[in-house]
Each structure stands twice: as C-alpha cells, then as structure tokens.
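> Whatever this is, show me its structure:
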Amino acid sequence: MINIDLHSHSNQSDGLLAPAEVAARARENGVDMWALSDHDALSGLVQAAESASRLGMRFIPGVEVSVTFCGATVHVLGLNIDASHPDLVRGLAAVRRSRFARAREIADRLRECGLGECYEGALALAHNPDLVSRAHFARYLHEQGRARSIQHAFDRYLGEGRPAYAPVRWASMGEAVGWILAAGGKAVIAHPGRYRYTPLQFDALFEQFKALGGCGIEVVSGAHTPRQYEEYARVAMHYGFEGSRGSDFHGPSRGRADLGTLPALPERLTPVWRDWI
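Coordinates of the predicted model:
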C-alpha cells in the first residue's frame, strides 16, 4: 500500500513543528505522498516542498480554508493547488484579517475574565503573526498555569459558548471552493465527523459543496473514530464523493493520530489522489 497523508499542519498555522520537521516526521513514519495544509496560510509550502523532495516524498501543496456554513465553521481542504494563484492568495489574505480581529477580541474577553493581557503571550507562540488562533491562547494559558491542559482552556474559556469565545465569519462555501478550483486544486471537506449538524443540515452541506464543484470528503481522518470511517465511507458513496485520508497532524502527542499511521482508505472508494500516482 502507498502510504498517503493529505492533512497536516506546521507552525505556520497552529502546528508545533516547522514545515521541514513535519516532512521529516512524515518520511520517518513511512509516508510516500504528503500534503501540508495549514489553516488559511500558504507560507510553509516552499520549505515543505523542498524538504519532501530531499526526502524522496511526493509533495501535494495544500491549504485548509475556514468556511462559515449554517452559522458554524467548516474546514475545506484545497489539495494540489497552485499556491501562487492570485484569487487564492487574495482570498486567504482576507480570511487572515478576520483571524487577526478575532484574536484581539479573544484577548479582550480573557482580560474581562480576570486573566490579564494574553495577546502578546499567544502571539509569541505563533510563528505566523497573522494566524494567532484559539490554540495559541490555550497553550499560553496552560503554560502560565491558568488551565490544567490545553483542552481545559477550551472547556473553561475558549470553546463555543465559553466566556472568551469570539465568533467570526469566515469565507463562504462558494468563495472557498471557487478559490481552490481557480488554483487548479481539488476541494475536500475535512473531518466531517467533527461538525454538529442535523441530518438535514449535513445533506445541505454535502449537496451545496458538490454543486459548487467540491469533489471529496475526508473519510479516514485523525479526527474520526474507527466507526466514523465506515460512516463517512457510506456518505462518500451516497453523494458520489472521492475519499481522502489524512492524520490532521498538529504535533507530537497532539490529536489522535500521527502522520501516516491511519488505516487504508476503504477499497470501494475512489481516492482523491487517483490522478496523482
């Protein structure tokens, strides 16, 4: 089996490792085809491509675009993209501006919770200053002893409905898919099992995504349980989607899966990478 992992993050968004370090870990774990897909950012792709080439891995340039759908956030992977395409570059720049405004609002709300000034501390943990995220605030709170763990920081302060949660309007589904297609890539819904939609909302999500030109969903994901692998294989078959496989790696001991360690994509599915082998 060719070991393929099409979802991972570096310190150019909310991951812990530099792009070259993520590449090295992927190769060490036996990955043959690898995608770096940082949140709303393309800045790590050159280093990632150079490192993958030196290590003998096929590199797939990617990005994970934040989208608002039915009042909640959905992540759409753009895979095998032209990272220099102006539509994609401009669109992601706009999304990052929304991220910056959200980070400032989170800092204000944490201050109101009596936790002092947290923005500079979170910023120091973000290698890309345009992408200070809730994860960086959570790490900072944990390091300062204000939270028992990163998860506790989300549960107490940063999760949806918690006192420091700040909503943001991301790109629309049409915008995100349009940018990805304009850049020659494939649009794939990341880890659908994470979204808390009703069956009717899920149907609207998948139908609209397909109508806009989206071609696949993540079936085997580090964010899914083994039971969900089968569930989303059935979803892919029902809607005619290609299937994807990705660990959603953010760093050692972060998340459920390491790079390249997930089970194979079910054989009855058409893999999103079928034309890249």
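> make it CA atoms for all contacts and neighbour counts henceforth
OK.
> distance of the nearest residue to residue 36 once chain neighbours are set aside from residue 34?
Excluding its sequence neighbours, the residue lying closest to residue 36 (Cα to Cα, 6 or more residues apart in numbering) is residue 8, at 5.1 Å. Separation of residue 8 from residue 34 (Cα to Cα, to the nearest Å): 8 Å.
> And the residue nearest to residue 36, how far from residue 268?
When residue 8 is compared with residue 268 (using Cα to Cα), they lie 25 Å apart.
> need the contact list for residue 121.
137, 140 (Cα atoms under 8 Å, 6 or more residues apart in numbering).
> Need the three-state assignment for residue 238.
Per DSSP: H, G, I helix; E, B strand; the rest coil, the secondary structure class of residue 238 is helix.
> hang on, the earlier thing: and residue 8 and residue 268? which has more neighbours close in?
residue 8 (28 against 10; other Cα atoms under 10 Å).
> Who are the contact partners of that one?
Residue 8 makes contact with 35, 36, 37, 38, 246, 247, 248, 249, 250, 259 under the criterion Cα under 8 Å, 6+ apart.
> Those, buried ones only, as a PyMOL selection?
A single PyMOL command is used to select the members of the contacts of residue 8 judged buried by 16 or more other Cα atoms under 10 Å:
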select buried, resi 35+36+37+38+246+247+248+249+250+259
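> Please provide the structure for the following sequence as well, for comparison with the first:
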Amino acid sequence: MKIDLHSHTTFSDGHLTPTELIQRAQTMQVDVLAITDHDTTDGLAVAREVASEQFPALHLIDGVEISTRWQSFEIHIVGLAIDKQHPQLQAFLKQQQQKREERAVKIAEKLAKCGFEGVLERARRYAGDGQITRAHFARVLVNNYQVSSFEKAFKLYLGKGKRAAVKAEWPAMAEAIGVIQQAGGRAVLAHPIHYDMTAKWLRRLVAEFSAEGGDGIEVVFPGINADKQTFVQSLAKEHNLLASAGSDFHFPGRWTELGRCGLASDVLTPVWHDWDLNVANSSIKEPV
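Below is the predicted model of the structure:
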C-alpha cells in the first residue's frame, strides 16, 4: 500500500488544485493520501468530492499543517485524521490566517525597501483563494525580478535572518497539538531535520514535542539521508512517537513526488496503525 501523509494544494503553497492533486495521486498509484495545506482546510471538501467521483479507491485523510513557534524556530505540526468542521479548529485557523496576512504585508514592505515594488499584489494573485505564504513571494521574485531560483530567493531575502524575513507570532507547539487533538486528529512533527538546528537542539525539540502530548513524527520525507533517518527513528523510538511518512508534495518534480516516501520499519508503529483503511474514501475521525 502506497501511503503519503503530507501534501499541499493551491489553497496554500502547492501548485496543483485539489482536483489536480487527486488526479496526480491516481497517476502515481497512491492508496492513502493526506492533504495538509498550511493553516487551512478549505481545499478538503473539493478534494473529497473529486476523489469520490474520479478515484473512489483512494483513502483520503483530512489534514492540515500548522505553523508554531519553539525557541527561535518556526516548527510545523501536521494534523492527521481531523474533523475539518470542528469549531475550535476553525477558530484557531482563522487566527493563523490573520497572522499570515499581517506577515505578508510586512514582507512586502521589506521587499519594497530592497527595490522590489508591487510584490504583494503579485503574490496575492499567485495565492488566489489560498493562504499567502513566503513561497508565493519567492515565485514573484523568480518570475518578475530576475532572482535565479526559489532557493536564491530564500537565501537572499526570505529566509531566517535575511533582508525581507518577518517573524510571525505563531502559537506555541502545545496549543497546536491541543487543537488538533480536540478535533479528533493526531499531531505529527513535520520534517524534523529541515529546521536548521543541531542534533542537540533537535533532541530538545522532539523531547518537548513529546512531553506536550504530540502523537507522532515524520521519519520519511524528501531530503533525509540514511544516517539522519536512523537518528530521527531513534528519537521516535526513545519518545514512543508514532511514525509518519510523506512527500511534502507541492508540485511534480525530480526530488519530490507523491507516494515516493514510503515507511519501512519493523521497530516503529505507523501513525495509521489503527485506522480503518478498508473503507475507500472514508473520513477517519478518531482512532479505532
């Protein structure tokens, strides 16, 4: 069974609409897919409708990826098998969306001081009905201002400590974990080696995430080599965290593709170990 529990659509910083993502999942023969847009669940209803009509064999998991703060780091927590209509979750996400809007305005102001005028309007056009993210600003810089690549846009302007970086006032990890679990979901620490921290700090992060009630950790995702994967798996085992896997898919590419990051471990318990995956396209609300 091919399982991918981390993907994005145009409702955040993905390049494919929910319809296109479902069609891509079918092409890549994905059996279980979680859509985890940044701080929004707005694309889930469309995706479920399309899956029901076009790809009924797909097990679609309702999810979200929430931005949080820990120490000086922005940490992402994926919520899996959530009740997307849960009122506390939706109230929380509205607050997150307002913070994203406030950050976008400040980023645009800083980029204007760097000589890039009119970026906010262009970034909004890329975002469409979705959440505006730093990736939309990177697209503007690459497509309109001769910045050579996404990586260069972050390295020079948008990354941590750079000229147009803006620190959003994200909530603490414990708050995000709590709201995910109130909505019947499981809270998973996303792509833990991507936070530009030392192994010592990563140990602290995972320990605190676990102590605050986190359920799982991604142990398979793009950009993780064998040694780091072994290290992350050892942290999962040490703190009794469930194991998750996902491509963090944003668009078709050489390095990221739906269904490529499979979990194979006889030591760790998968985050989906007690989900009922026998009913195609079912909406999983709570563990069995």
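> mean per-residue distance, the longest helix anywhere in the second structure to the first structure?
What stands out as the longest helix in the second structure, according to DSSP state H, is helix 87-113. Following the fit onto the first structure, the mean deviation recorded for helix 87-113 of the second structure is 0.6 Å by mean Cα distance after the TM-score superposition for the first structure.
> Just give the number of residues close to the residue nearest to residue 18 of the second structure when sequence neighbours are not counted.
Among residues not flanking residue 18 of the second structure along the chain, residue 47 sits closest, at 5.0 Å (Cα to Cα, 6+ apart). Using other Cα under 10 Å, residue 47 of the second structure has 22 other residues around it.
> ok, now how distant is residue 47 of the second structure from residue 232 of the second structure?
Going from residue 47 of the second structure to residue 232 of the second structure by Cα to Cα gives 31 Å.
> Please apply the same query to residue 254 of the second structure.
From residue 254 of the second structure over to residue 232 of the second structure (counting by Cα to Cα), the distance is 24 Å.
> These two: who's more crowded?
Under the neighbour definition other Cα under 10 Å, residue 254 of the second structure and residue 232 were set side by side, and residue 232 has more, 25 against 6.
> about what we covered before: now the contacts of residue 8 of the first structure as JSON lines including secondary structure?
Formatted as JSON lines, these follow (three-state DSSP):
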{"residue": "35", "secondary structure": "strand"}
{"residue": "36", "secondary structure": "strand"}
{"residue": "37", "secondary structure": "coil"}
{"residue": "38", "secondary structure": "coil"}
{"residue": "246", "secondary structure": "strand"}
{"residue": "247", "secondary structure": "coil"}
{"residue": "248", "secondary structure": "coil"}
{"residue": "249", "secondary structure": "strand"}
{"residue": "250", "secondary structure": "coil"}
{"residue": "259", "secondary structure": "coil"}
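> mind putting the contacts of residue 8 of the first structure in CSV, distance to residue 25 of the first structure included?
Shown next, in CSV, are the contacts of residue 8 of the first structure (distance: Cα to Cα, whole Å):
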residue, distance to residue 25 of the first structure
35, 13
36, 12
37, 15
38, 16
246, 14
247, 12
248, 14
249, 10
250, 12
259, 7
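> which of the contacts of residue 8 of the first structure sit farthest apart?
38 and 259 (14.6 Å; Cα to Cα).
> Which of the contacts of residue 8 of the first structure sits closest to residue 182 of the first structure?
For the contacts of residue 8 of the first structure, the nearest to residue 182 of the first structure is residue 37 (17.2 Å; Cα to Cα).
> Surely residue 78 of the second structure is within a strand?
Yes - under three-state DSSP, residue 78 of the second structure sits within a strand.
> Mean distance of the one helix or strand residue 60 of the second structure maps to to its aligned residues in the first structure, please.
Applying DSSP states H and E as the criterion places residue 60 of the second structure in strand 59-70. Mean deviation of strand 59-70 of the second structure relative to the first structure after superposition (mean Cα distance after the TM-score superposition for the first structure): 0.4 Å.
> Report the buried residues of that strand.
59, 60, 61, 62, 63, 64, 65, 66, 67, 68, 69, 70.
> That strand to helix 87-113, inter-axis angle?
Between strand 59-70 of the second structure and helix 87-113, the angle comes out at 60 degrees (axes from the mean of the first three to the mean of the last three Cα atoms, to 10 degrees).
> so how far is strand 59-70 of the second structure from its chain's centroid?
Offset of strand 59-70 of the second structure from its chain centre (Cα atoms, centre = their mean, to the nearest Å): 6 Å.
> Residues contacting that strand, please?
With Cα under 8 Å, 6+ apart as the criterion, strand 59-70 of the second structure contacts 5, 31-41, 44, 48, 51, 74-84, 169-173, 176, 205, 277, 279-284.
> Let me know the distance separating residue 217 of the second structure from residue 126 of the second structure.
For residue 217 of the second structure relative to residue 126 of the second structure (Cα to Cα), the value is 31 Å.
> nope, residue 113 of the second structure is what I was after
Residue 113 of the second structure is 22 Å from residue 126 of the second structure, by Cα to Cα.
> Neighbour count for those two, which is higher?
Set residue 113 of the second structure next to residue 126 and count neighbours by other Cα under 10 Å: residue 126 wins out with 21 against 12.
> Surely that one is within a helix?
Yes - assignment of residue 126 of the second structure by three-state DSSP places it within a helix.
> Touching, it and residue 136? I think so.
Yes - at 6.1 Å, residue 126 of the second structure counts as touching residue 136 under the criterion of Cα atoms under 8 Å.
> Which positions within the helix or strand hosting residue 53 of the second structure qualify as buried?
Applying DSSP H and E as the criterion places residue 53 of the second structure in helix 44-54. Burial within helix 44-54 of the second structure, assessed by neighbour count using 16+ other Cα under 10 Å, is assigned to 44, 47, 48, 50, 51, 52.
> And for stretch 135-143 of the first structure?
By 16+ other Cα under 10 Å, the buried positions in stretch 135-143 of the first structure come out as 135, 136, 137, 138, 139, 140, 141, 142.
> Quick check: it compared with the second structure, mean distance?
Per aligned residue, stretch 135-143 of the first structure averages 0.6 Å (mean Cα distance after the TM-score superposition for the first structure).
> Show me the contact partners of that stretch.
Stretch 135-143 of the first structure has contacts (Cα under 8 Å, 6+ apart) with 14, 118-119, 121-123, 125-126, 147-151, 153-154, 158.
> How about stretch 75-83 of the first structure?
By Cα under 8 Å, 6+ apart, stretch 75-83 of the first structure touches 6, 35, 37, 42, 45, 60-67, 89, 176-177, 180, 183-191.
> quick check, residue 73 of the first structure in a strand?
Yes - Residue 73 of the first structure: assigned to a strand according to three-state DSSP.
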